[in-house]
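Trainee: Next come a sequence and a model predicted from it.
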Amino acid sequence: MTDTPSSLSLTLATEADTIRLGEELALVVKPGDCVALWGDLGAGKSTLSRALLRAMADDDYLEVPSPTFTLVQNYDLRISVAHFDLYRLADPAELEEIGFADALDTGVCLVEWPDKAGTSLPAKRIDITFGFDVGGGRQVTITAPASKIARIERVLSIRRFLDAHGYTGARRRHLTGDASTRAYEYIYPADGGTRRILMDAPRQPDGPPIRDGKPYSQIVHLAEDVYPFVAIDQALRERGFAAPEIFERDCEAGLLVIEDFGPDTVLDGDGKPIPERYRASVACLAALHATRFERDIQIEAGLVHHVPDYDRTAMKMEAELLIDWHLPWKRDGAPATQAERAEYLAIWDDLIDQLATAEKTLVLRDFHSPNIIWRGEQEGIQRIGLIDFQDAMIGPSAYDLVSIVQDARVTVERDLVDQLMADYLALRRSEPGFNEADFRRAWAIMSAQRACKLNGLWVRLMKRDHKPRYMKHMDRTLWHLSVAFEHEALAPLRDWCARVGIGETESRPQAR
């Protein structure tokens, strides 16, 4: 998308419409955004600002004093917001003195009377111009780079979707975004009904082809729209697992209104594992792996989702993140030699060959603490709310057990790891055809594969995507790799890592 200026116009018939626009802009703005509000006294600038700030705070009674005399009021919210009122600004040069540049670096700047800033505001800003409508309301024109206008149009289209499905007047509040392009909102019906969750997952365009004419997402089988989520959700619910009910959907638009399982997770208030909940999660996983799932799931007439295989190409592509990103970072930019790369890939070919006899089941792929909701009022497997499975594949069942006992974001202490492994194996041993030795070997191989992927991914997120915060997990995922190395099948990879210097200086992570 070219980022040339674009615009849209809205009619705000009442003050409630202005408040609603402010609340929806709170779902749109990102760090680095400057929102400039233009208009005469009484046009609605302060009303919109107050609504935006209260929505971002999720506090309808948040004090929002006018910064007319102080020039700026700072709010430490989900995103830091600096609310500027420049009416009394004597000279644009004073903007630097009151911290405008710093505020824009770390959060959002909301600016009333932006004309007082001269040419000091960023060119790529969001301009909102208020005018008086002949009918007594307000006419608003929003002008911004095309990428920012697209964000605003998206949030307005979601409002139209909600209005069309019985949620007119519903209050919307940010819930979370994840590492993908998905975002989530809480939906509070206007009639006081049960809170819902909106999933916003627009179909993504293909990235550049990187191998055999395919983009990375296709090679590793990442969901590109919401149809896989709908299909797997349906399959899980039909088999008695706690996946959220889908109340409304527009799959082509990438919008779902789904059941809210509540706020409880498998972690305590300090972010540490609650053993009882982890053990219940592993019991649920054992039941899942003992359940048969169809490879082709009919979503609706004429529409079938084919669950892909976690195949050699996908496994190797993910494992290559270690050699493509982690190793050069470890060597201050020096890449792997051709010989090192050839040996590494040959090792992985042999490890993947050893998975030929491993049990293959539906693999949810992200079965770890952020995606497990604790439903303590339920019983059995219904206590475990499953919410992230759109990338599910058919692959080694051991992968999902790796995901939870080697949680990338939370340190699961070794004694609990051993307990969870024992629980799982005790539940599966009596099943016809279950081979414990094969499973333990598959667990070690998938542990190493996942750790190689993550130890490369953290560096890629830092270097390419400018998201350094994920590097805090590095010690933990290197420790996970060392645990995988305890199995004799991983000796070749362990020796290769020792020779190239991966993992040699890192220590075991402290509990979160």
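Mentor: Structure's in. What do you need?

Trainee: make it CA atoms for all contacts and neighbour counts henceforth
Mentor: Noted.

Trainee: List the residues that contact Trp329.
Mentor: Val459 (CA atoms under 8 Å, 6 or more residues apart in numbering).

Trainee: Next, count neighbours for the closest residue to Pro335 other than its chain neighbours.
Mentor: Closest residue to Pro335 apart from its sequence neighbours, by CA to CA, 6 or more residues apart in numbering: Pro328 at 4.7 Å. The tally of other residues near Pro328 (other CA atoms under 10 Å) stands at 16.

Trainee: Please compare the first structure with the one that follows:
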Amino acid sequence: MTLPEPARAFLAREGWQDALSRPLAGDASGRSYARLTLGEKIAVLMMSPSPDEVTHFENVGRWLLSNGFSAPQIMASDAPAGLMLIEDLGDDLIFDLVEADPAREAPLYGAITDALLALHRLAPPDFVAPLDATGLGDLTRLGQDWAPLLSAEAATEVPDLVTTLAARLDDLAPVLCLRDFHAQNMLWLPGRDGVARLGLLDFQDAVAAHPSYDLVSALQDVRRAVSPEVEAREIARYTAARGLDPDTFAADYALLGAQRALRIHAVFARLCLGAGKARYVDLMPRNWALLHRNLAHPTLAPLARAVGAAFAPPDAPLIERLKRECGTRPMR
């Protein structure tokens, strides 16, 4: 793998100039990754277009490590250049382990819930921004610009409805939410103990938010279908462990699930139309099904009506149209 000159200069400063590099699978962001091998040493090079992202990743990572969680150790960083050298936690993604052996889904998702419960017993660090009701609504405004619409007027109503509904969320103290918290961003580290067995990745967008946010992210994973039995069991375990009212938490969970699915719907359309990444539109039908499962909760009836009027369902003809138009609306 040929690295860009700033990355080569960074590695030379850190004594890794002779390392062999090979690309690692990226994600939906503009970040890229390389696995480095230097003799018996290994590391991961993260290259980001955002200096702030690198700084936040480093801050959140150090906080997680100091509280007993497994985040990659920070070996070196150059935030202005968007570069970071981090510990390589291996390849045992929860996603891959469960796909290879579905019998492992229940115990591994139990470990995910255990990690969230431990995380949520802690006050979030003061350097993370809050994701409040207004912020939750604003995150869905992307749909007005990128999601295929039935009614632009109805689409403008959706963010304000999300904000209004989110203002009524159960009054639980905010917790640290890693946000992109799903099976492809978690590693299984069986040689470690307790919550440290779950390796955490991709937390540069972490915020302080409602406790259901990351639970929804893990259990309503658009990339793999978590079994209904496991989802129900882990929700019940979480509410019981925290002494929460199940009905109230179910309403909160449905709202945060709907909010996430609305944003993901628009993000996937943008990744195709604006970034030329057609593969994401194949996930839109599953995300759409999750969205409407959440919207079926009685407390979300006004939002369900607005969404039904605003957005075109991602049926087969729409998916094909998005693929034909892939990359035709470059993002500025």
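Mentor: Thanks, I have the structure now. As the structure is a prediction and not an experimental result, all values here were calculated from the model.

Trainee: ok so, going back, the residue nearest to Pro335 of structure 1 is in contact with Arg341, isn't it?
Mentor: No: in this structure, Pro328 of structure 1 is not within contact of Arg341 by CA atoms under 8 Å, at 12.0 Å.

Trainee: other SSEs contacting the top helix by length along structure 2?
Mentor: Longest helix in structure 2, counting residues (DSSP state H): helix 246-273. Applying 3 or more CA pairs under 8 Å, 6 or more residues apart in numbering; DSSP states H and E, one finds that helix 246-273 of structure 2 contacts helix 142-146, helix 152-166, helix 212-219, helix 228-242, helix 284-295, helix 316-324.

Trainee: Please identify the most buried of those.
Mentor: Of all those, helix 212-219 has the most neighbours on average by mean count of other CA atoms under 10 Å, namely a mean of 24.

Trainee: what range in structure 1 does that helix sit on?
Mentor: Using TM-score structural alignment, helix 212-219 of structure 2 lines up with residues 398-405 of structure 1.

Trainee: Relative to structure 2, what is the average displacement of that stretch?
Mentor: Taken against structure 2, stretch 398-405 of structure 1 registers an average deviation of 0.5 Å after superposition, with mean CA distance after the TM-score superposition for structure 1.

Trainee: what do you get for stretch 491-499 of structure 1?
Mentor: Mean deviation for stretch 491-499 of structure 1: 2.6 Å (mean CA distance after the TM-score superposition for structure 1).

Trainee: Name the residues of that stretch that come out as buried.
Mentor: For stretch 491-499 of structure 1, a neighbour-count test (16 or more other CA atoms under 10 Å) marks Pro492, Leu493, Arg494 as buried.

Trainee: Distance check, the residue nearest the centre of structure 1 against Phe261 of structure 1.
Mentor: For structure 1, the residue nearest the mean C-alpha position is Asp178 (0.9 Å; CA atoms, centre = their mean). For Asp178 of structure 1, the distance to Phe261 of structure 1 equals 17 Å [CA to CA, to the nearest Å].

Trainee: can you check Gln218 of structure 1 too?
Mentor: Separation of Gln218 of structure 1 from Phe261 of structure 1 (CA to CA) stands at 31 Å.

Trainee: Comparing the two, which residue is more hemmed in?
Mentor: Phe261 (22 against 14).

Trainee: Going along the chain, name the strands of the stretch 51-200 of structure 1.
Mentor: 72-75, 81-85, 108-112, 126-132, 138-145, 171-177, 183-188, 196-200 (DSSP state E, counting those that start in this stretch).

Trainee: out of the ones you listed, nearest to Leu267 of structure 1?
Mentor: With CA to CA as the measure, strand 171-177 is the member of these nearest Leu267 of structure 1 (17.5 Å).

Trainee: so the closest one corresponds to what in structure 2?
Mentor: Aligning strand 171-177 of structure 1 against structure 2 (TM-score structural alignment) gives residues 20-26.

Trainee: contact partners of the matching stretch?
Mentor: Met1, Thr2, Ser32, Tyr33, Ala34, Arg35, Leu36, Thr37, Leu38.

Trainee: ditto for stretch 276-285 of structure 2
Mentor: Contacts to stretch 276-285 of structure 2, defined as CA under 8 Å, 6+ apart, come from residues 222-223, 265, 268-269, 271-272, 314-315, 319, 322-323, 326-328.

Trainee: Over to stretch 407-425 of structure 1?
Mentor: Applying CA under 8 Å, 6+ apart, the external contacts of stretch 407-425 of structure 1 come out as 271-273, 275, 278-279, 282-283, 286, 368-369, 405-406, 436, 454, 473, 476-477, 509-512.

Trainee: Tell me the gap between it and the middle of its chain.
Mentor: The chain centre lies 24 Å from the centre of stretch 407-425 of structure 1; the measure is CA atoms, centre = their mean, to the nearest Å.

Trainee: quick revisit: generate TSV for the strands of the stretch 51-200 of structure 1, with mean neighbour count and distance to Leu345 of structure 1 as supplementary columns.
Mentor: As requested, the strands of the stretch 51-200 of structure 1 are arranged in TSV below (neighbours: other CA atoms under 10 Å; distance: least, CA to CA, whole Å):
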stretch	mean neighbour count	distance to Leu345 of structure 1
strand 72-75	17	50
strand 81-85	25	48
strand 108-112	24	45
strand 126-132	20	48
strand 138-145	20	44
strand 171-177	17	34
strand 183-188	19	35
strand 196-200	22	37
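
Trainee: Can you convert these into JSON lines and add a column each for distance to Ser397 of structure 1?
Mentor: Shown next, in JSON lines, are those (distance: least, CA to CA, whole Å):
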{"stretch": "strand 72-75", "distance to Ser397 of structure 1": "46"}
{"stretch": "strand 81-85", "distance to Ser397 of structure 1": "45"}
{"stretch": "strand 108-112", "distance to Ser397 of structure 1": "44"}
{"stretch": "strand 126-132", "distance to Ser397 of structure 1": "48"}
{"stretch": "strand 138-145", "distance to Ser397 of structure 1": "46"}
{"stretch": "strand 171-177", "distance to Ser397 of structure 1": "28"}
{"stretch": "strand 183-188", "distance to Ser397 of structure 1": "28"}
{"stretch": "strand 196-200", "distance to Ser397 of structure 1": "27"}
